[in-house]
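>>> sequence? don't have it. structure:
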C-alpha cells in the first residue's frame, strides 16, 4: 500500500546574459492522514519499547549530575 507519492518539479530560468539556473522542488502528497491515530501508535511504541523509562532515568541522572557539579 503506497501511502504517499513523490513529485519532482523542475524550474529553469535565465537571470542574465550568461547565467542559467535550475531549481528542483521535491514535494510529497499523503493519501491517508490520521494524525491522532499516528500519535497514539507512536506513544504506544514509546512505552512498549521502554524508551519512556530511559527518558525518566536520563532526566533524573542529568538533574542529579547538575546538582553535584553546581556550586
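Here it is on my side, so go on. Values in this document were obtained by computation on a predicted structure and should not be read as measured data. Numbering: from 1, shown residues only.

>>> from now on I want contacts and neighbour counts done on CA atoms only, so please keep to that.
Noted.

>>> how about the helices in the chain?
35-48, 51-69 (DSSP state H).

>>> what comes up buried for the first one?
By neighbour count on 16 or more other CA atoms under 10 Å, the buried set for helix 35-48 is empty.

>>> roughly how far out does that helix sit from the chain middle?
In this view, helix 35-48 has its centroid 15 Å away from the chain centroid, taken as CA atoms, centre = their mean, to the nearest Å.

>>> tell me what angle it forms with helix 51-69.
Helix 35-48 runs at 70 degrees relative to helix 51-69, counting by axes from the mean of the first three to the mean of the last three CA atoms, to 10 degrees.

>>> ok, back up a step: can you check which of the helices of the chain gets nearest to residue 23?
Across these, residue 23 has its closest neighbour in helix 35-48 (31.3 Å, CA to CA).

>>> comparison target below:
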C-alpha cells in the first residue's frame, strides 16, 4: 500500500516526493501485471463441464451429496420445534 505524504515547505508542495511515490506505484503495478498475466488456450466450457460432471458421477460423489441432503433434512426435522 502506498501512502502519499507530500512534503510542504514554505506553503508549497515538494514535487520530488510525489515523483518518487508515482514511480514506486508504477513499478509495483508492473510486478502485479506479470503476476496475473496468463496464457489461455483452447477454452471449451461445455467440454470442461461435461468432463467434470462425468467425474462427479463416476467417483460416487453424487451419492455422498444425496446422502448428505437426506441426513441433513432428517437432522433438521428432528431438531426443529
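Sure, I can see it. A quick note: this is a predicted structure, and the numbers were derived from the prediction, not measured.

>>> could I get the TM-score for this pair?
TM-score for the superposed chains, counting by TM-score structural alignment, normalised by the length of the first structure: 0.70, backed by 57 aligned residues with a CA RMSD of 1.7 Å.

>>> and the helices of the first structure as CSV, adding distance to residue 13 of the first structure?
Shown next, in CSV, are these (distance: least, CA to CA, whole Å):
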stretch, distance to residue 13 of the first structure
helix 35-48, 38
helix 51-69, 49
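
>>> and the ones you listed: which comes nearest residue 16 of the first structure?
Among these, helix 35-48 sits nearest to residue 16 of the first structure (CA to CA), with 45.9 Å.

>>> and that closest one, which stretch of the second structure?
Under TM-score structural alignment, helix 35-48 of the first structure corresponds to residues 45-58 of the second structure.

>>> pull the residues that contact the matching stretch.
residue 62 (CA atoms under 8 Å, 6 or more residues apart in numbering).

>>> settle this for me: residue 5 of the first structure is touching residue 28, isn't it.
Yes: assessed by CA atoms under 8 Å, residue 5 of the first structure is found in contact with residue 28 at 5.7 Å.

>>> joint contacts of the two?
With CA under 8 Å, 6+ apart as the test, residue 5 of the first structure and residue 28 reach no residue in common.

>>> tell me which residue of the second structure lines up with residue 66 of the first structure.
Looks like residue 66 of the first structure aligns to residue 76 there (TM-score structural alignment).

>>> separation between residue 12 of the second structure and residue 22 of the second structure?
Distance, residue 12 of the second structure to residue 22 of the second structure, using CA to CA, to the nearest Å: 19 Å.

>>> check residue 46 of the second structure too.
44 Å.

>>> ok, residue 40 of the second structure next?
32 Å.

>>> ok, now residue 13 of the second structure?
15 Å.

>>> for residue 53 of the second structure, same thing?
For residue 53 of the second structure relative to residue 22 of the second structure (CA to CA), the value is 48 Å.
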